[in-house]
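# Have a look at this prediction, sequence included:
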Amino acid sequence: MAVNWGGLIGVIVFYLIILGIGLYASKKTKGSTSMDDVMLAGRSIGLFVGVFTMTATWVGGGFINGTAQSVYDSGLLWAQAPWGYSCSLIIGGLFFAKKMREQGHVTLLDPFQIKFGNRMGGLLFLPALSGEIFWSGAVLAALGSTFSVILDIDTKIAVIVSACIAMSYTLFGGLYSVAYTDVVQLICIFFGLWLAIPFALTNEHVTSISETSSTWLGTWENRYAGVWCDLGLQLVFGGLPWQVYFQRVLSAKTARYSQVLSYAAALGCMIMTIPSVLIGAIATSTNWNETDYKQGITDSNIVLPLVLQYLTPQVVSIIGLGAVCAAVMSSADSSLLSASSMFARNIYKLLIRQKASENEIIWVMRGSVIVSGAIATTLAITINSIYGLFYLCSDFVYVVLFPQLLSVVYIDFTNTYGSLSAFIVGLILRLGGGEPLLNLKPFIEYPFFDDGEQLFPFRTFSMLMALTTLVLISLLFHYLFTKEILDKKWDVFKCVTNVPPPIVDTIKMKSIGVDTGDDFDTEVQDYDGLSKESEVKAGLDNPGAVIES
């Protein structure tokens, strides 16, 4: 099959439109050296743009391709991402969005570093970063396969060009550009996929989906009940501790807006699920040997582009490809911005160079966008099991980060000793369960282990064990130090009794001429790493909160 030049020109025009919108939005941050402006759009995101960008963040290339693939492979019963992410957004709005926005944080990791210290926050950065990078790589890989089916061009070219476009406007405009392009991208996803549905449903090679419902709805097996519950809970609670979500929460004009955005995006996810489910059902109901494809589907990853290419007119398939491109870029640019924001602020500013100016941090963030994009692009091109890597990283986010998030928001007495212990326990228990997608053999056989399969909900078990460890170890060390069973000099993390003077008290002492010692400058440097709103909250409402220097 020759290159589809008409389709290629259409995609180029679409990319130019997205690039133009992204660069136009970047004018809002032109010359700005404020982290709030670049990373959080000046905390000025309103309801209209906010709902679109929050929804588009979840409804990406992995979402629409993955939902169609899941319906085709296992049936609607196992397509858990749509309702799982929707529930996650609702829970985020109810219990986390308002609290995080009121605290005035800049990134997801800020409260971790406030409570557990900069170094522990740096350690927790690793699973957060991995999730964002591998997610970007996964959706770029999906885009490459879509291009190869519909346009018959080299997947490497498609991946590289798409990544460069997303990086370019993210580089200059930050969240403003990402949010404004998300509006256009979500509209393209909605109309592009819905336009294809009537043509695909009425194609002569497609049996009525009402007659094949027993196949595409899926079947229930009690044997896999634990697995189903495990994956569902992972999507619901593991969908919370992501910077892409909290970047939008923290950019909302008010704490109330941040909640509304979460609820509206939950509804948006469910609405945007419908065309992908229908495409999966159509693929299941198609006699592919009678189409121009002339073979069965051997790679279910390309179910959606196959339906667009072989069951709809060429013009419609090109418009559908535009929808896939939009979905991929809406996910990729968000993840690149999220990863670079966390590195620039939580690693570079608070761990490497505490005296860095905001302008310096912004340039570090821009450099990080390029590095993150290059890594994600390389992964998409070279690693076949990119989806396996993403699934594993999303497991780590659930098992390792969710207990920590719950702790910093709702459990006051936890400390760094509990946090580090929980990190280690969760990591070991999760890796012990293995990962078939990566051929990672299990070294822990959980209950109901059967012929290499973990039928026990071991991910949720690992998360609960990590949470339990976090609470118990924190209580243990608090008891040992406060009861003077251990001398306070052994409080090496300086989080129980061997704690530096509270920062606000130190500042007050300094202002009246009291010598506060050599540690004063270090403490103030760390304190300046927080946003102004976080300073007030951390220093006045919680005078004991100290960031480890």
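Yep, that arrived.
# From now on I want contacts and neighbour counts done on CA atoms only, so please keep to that.
Will do.
# Would you mind measuring from the closest residue to residue 216 other than its chain neighbours to residue 480?
Spatial nearest neighbour of residue 216, excluding adjacent residues (C-alpha to C-alpha, 6 or more residues apart in numbering): residue 75 at 4.4 Å. Using C-alpha to C-alpha, to the nearest Å, we find residue 75 at a distance of 53 Å from residue 480.
# again, but for residue 77
With the distance defined as C-alpha to C-alpha, residue 77 ends up 50 Å from residue 480.
# Please apply the same query to residue 340.
From residue 340 over to residue 480 the distance is 39 Å, taken as C-alpha to C-alpha.
# Second structure follows, compare the two:
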Amino acid sequence: MHRTTTDQLGKGSRLDTSTLASIATFAAYFIVMIAIGIGVYNRTKSLSDFVLGGRRLNSWVAALSANASDFSAWLLLGLPGAIYLSGLGEAWIAVGLGIGFAASWWLVAGRLRVYTERVTDARSGGDSDSLTLSSYLENRFADRSGVLRLVSAVLILLFYLFYVASGLVAMGGLFNQVFGMPSSAAILVGVSIVVLYTFLGGFLAVSLTDVLQAAMMWIALLIVPVVGILAINADPDRNAAGLSDILGGVEGSVGDALAPMVVISGLAWGIGYLGQPHILARFMGIRSATDVRQAGAISVTWAITAMVMAVVLGFTGAVYFQSPLDNPEQVFAQLIQAVLSPWVAGLLLAAILAAVMSTADSQLLVGASAITEDGYRAFVKRDASATSLVWISRGAVIAIAVVAAWIALSGNNTIMGLVGYAWAGFGAGFGPVILLSLYWRNMNRAAALAGMVGGGATAVLWDILDNTGISLGPIAVGPLETGLYAMVPAVAVSLLGIVVFRFAGRATLQMHDDFDRVEREFTGSPGVLKR
């Protein structure tokens, strides 16, 4: 659908009032976030408190924290922008994610909560109380060499740098859109706020702020499309668009949406939920396995309704704006400014900021725990004091934020591009390994290592192979130009590696005993569905 006229989004005093409203609401939001961090500062006394909140999240906090830490800028900026630009074809991503998100609660959450606490410590014996995915994998597969822990921690750090950078890119675009602030300055301001309250309160502060952020995001997604549709219905020129034009977005077509590669690639995004450490951390931090059922119902309901509203918002923007936007990923922000009063617009723009921050804080925290728990404590000083581990984690939060900000400032990055890269890396590197570790009694260390390395490496290399090709001396491969999302081949390689390399090792008697003990505890827990 091609546009030829230009919308004016506000002039004179309205623009001034809108800017003032945005400043006021942003400032209030920042103050609340920092206050929460300060409020739980004294409750963060151990590494378990800092990285998992002491495993005491109730159903509502765990559910909404999982949503806020996941959907973030992708939901409010990336997905509506993709729908606005390309139409219905991008909606397959939302369908795949809805299925995958429900599956992660159903298949993974309860068992992972029990297994991470009960699995035998590979180095010292007894219940391990694994605080990270890396430590869980080491203990689950009785790996005393530390190889599994090291490889998984490296993958986590690598992909989180790009994931956090996606949030900072979104932050820069938002501040530029609302205040005219240079993106580089906006990135530095935003990351400073996120680091501050994450630094102070750790997992508990992040989870509590996530509840507020999830509520703000959902309300914003409800209000803006409704008001936008009413504005379109009141304007005969905008209301004249045909259905095929609407569903095709600004540049796409309905036919594109049914292309096999588009459908497969979109649905494949759902697989990623099985391996996202910042979401799995909420499963590990929930109060008990008996809380999983209620938390899952709350979380999945929020997620599906929010994604439907985000898709509708993208189509609404495609009809409302009669000339193509310079930055499609700002369609939500521009629609807010165009159809709502200044003070309401300021509040809802703060909701977008909430979405960005709610994922960046969680990812910083998981990355920091990989450095502290899976690096320093595992390989440098196993008997480090609780206080020193907390402070090392806080320092790691700052270090990861600095590197991610550098990636964000390097330019030429889109939110969907950065998220897609990290999502495929986590989904393929950890998804099959985590899922099978919870259900396959005879899975072993060699299989897990092959699955992680094969899946993670394929996720990194696929885009290069598919788009530009790889040349090794006289041997040249590609470009394949399939347009297939990296998740599909990467998960296939991961599963193949697990099956083939399962014969290169064996499960120990202790691993069998742990599996049977966890299975008995999980299936015998009141309120937990038996499977």
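Sure thing, it's come through. Everything numeric here is computed off the predicted structure, so don't read it as measured data.
# Now the TM-score, please.
After superposition, the two chains reach a TM-score (TM-score structural alignment, normalised by the length of structure 2) of 0.80; 479 aligned residues with a C-alpha RMSD of 3.5 Å.
# burial measure for whatever residue of structure 2 lines up with the residue nearest to residue 216 of structure 1, as a count.
Aligned against structure 2 by TM-score structural alignment, residue 75 of structure 1 finds its counterpart in residue 87. When counting by other C-alpha atoms under 10 Å, one arrives at 29 neighbours for residue 87 of structure 2.
# Same check on the one 5 residues further on?
Neighbours of residue 92 of structure 2 under the rule other C-alpha under 10 Å: 21.
# Equivalent analysis for residue 1 of structure 1, please.
7.
# give the contact list for it.
Applying C-alpha atoms under 8 Å, 6 or more residues apart in numbering to residue 1 of structure 1 gives the contacts residue 152.
# how near is it to residue 153 of structure 1?
Taking C-alpha to C-alpha, one finds residue 1 of structure 1 at 10 Å from residue 153 of structure 1.
# Not counting stretch 476-491 of structure 2 itself, show me its contacts.
By C-alpha under 8 Å, 6+ apart, the residues outside stretch 476-491 of structure 2 that reach it are 261-262, 264-266, 268-269, 271-272, 421, 424-425, 427-429, 432, 454-459, 462-471.
# And it, what's buried?
By neighbour count on 16 or more other C-alpha atoms under 10 Å, the buried set for stretch 476-491 of structure 2 is 484, 485, 486, 487, 488, 489, 490, 491.
# Out of those residues, list just those in helices.
The helices, defined by DSSP state H, take in 487, 488, 489, 490, 491 from the buried residues of stretch 476-491 of structure 2.
# What are the buried residues along stretch 404-420 of structure 1?
Buried, per 16+ other C-alpha under 10 Å, within stretch 404-420 of structure 1: 404, 405, 407, 408, 414, 415, 416, 417, 418, 419, 420.
# Check those residues and tell me the two furthest apart.
405 and 417 (15.4 Å; C-alpha to C-alpha).
# can you pull out the helices in the stretch 351-500 of structure 1?
Secondary structure of the stretch 351-500 of structure 1 (DSSP state H, counting those that start in this stretch): helices located at 358-382, 386-396, 402-410, 416-432, 458-482.
# Same list (these) but as TSV, adding distance to residue 58 of structure 1.
As requested, these are arranged in TSV below (distance: least, C-alpha to C-alpha, whole Å):
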stretch	distance to residue 58 of structure 1
helix 358-382	18
helix 386-396	14
helix 402-410	18
helix 416-432	25
helix 458-482	22
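# Just tell me which of these ends up closest to residue 282 of structure 1.
Closest to residue 282 of structure 1 of the helices of the stretch 351-500 of structure 1 is helix 386-396 (C-alpha to C-alpha; 23.7 Å).
# Packing partners of that closest one?
Contacts defined by 3 or more C-alpha pairs under 8 Å, 6 or more residues apart in numbering; DSSP states H and E place helix 386-396 of structure 1 against helix 118-150, helix 225-238, helix 416-432.
# cutoff 7 Å now
If you count contacts as 3 or more C-alpha pairs under 7 Å, 6 or more residues apart in numbering; DSSP states H and E, helix 386-396 of structure 1 packs onto helix 118-150.
# tell me the contacts of the most centrally placed residue in structure 2?
Closest residue to the average C-alpha location of structure 2: residue 70 at 3.6 Å, with C-alpha atoms, centre = their mean. Contacts for residue 70 of structure 2 (C-alpha atoms under 7 Å, 6 or more residues apart in numbering) come out as 279, 359.
# Trace it over to structure 1, please.
Superposed on structure 1 with TM-score structural alignment, residue 70 of structure 2 falls opposite residue 58.
# Quick check: the gap between that match and residue 328 of structure 1.
10 Å.
# Kindly report the same for residue 473 of structure 1.
In terms of C-alpha to C-alpha, residue 473 of structure 1 sits 42 Å off from residue 328 of structure 1.
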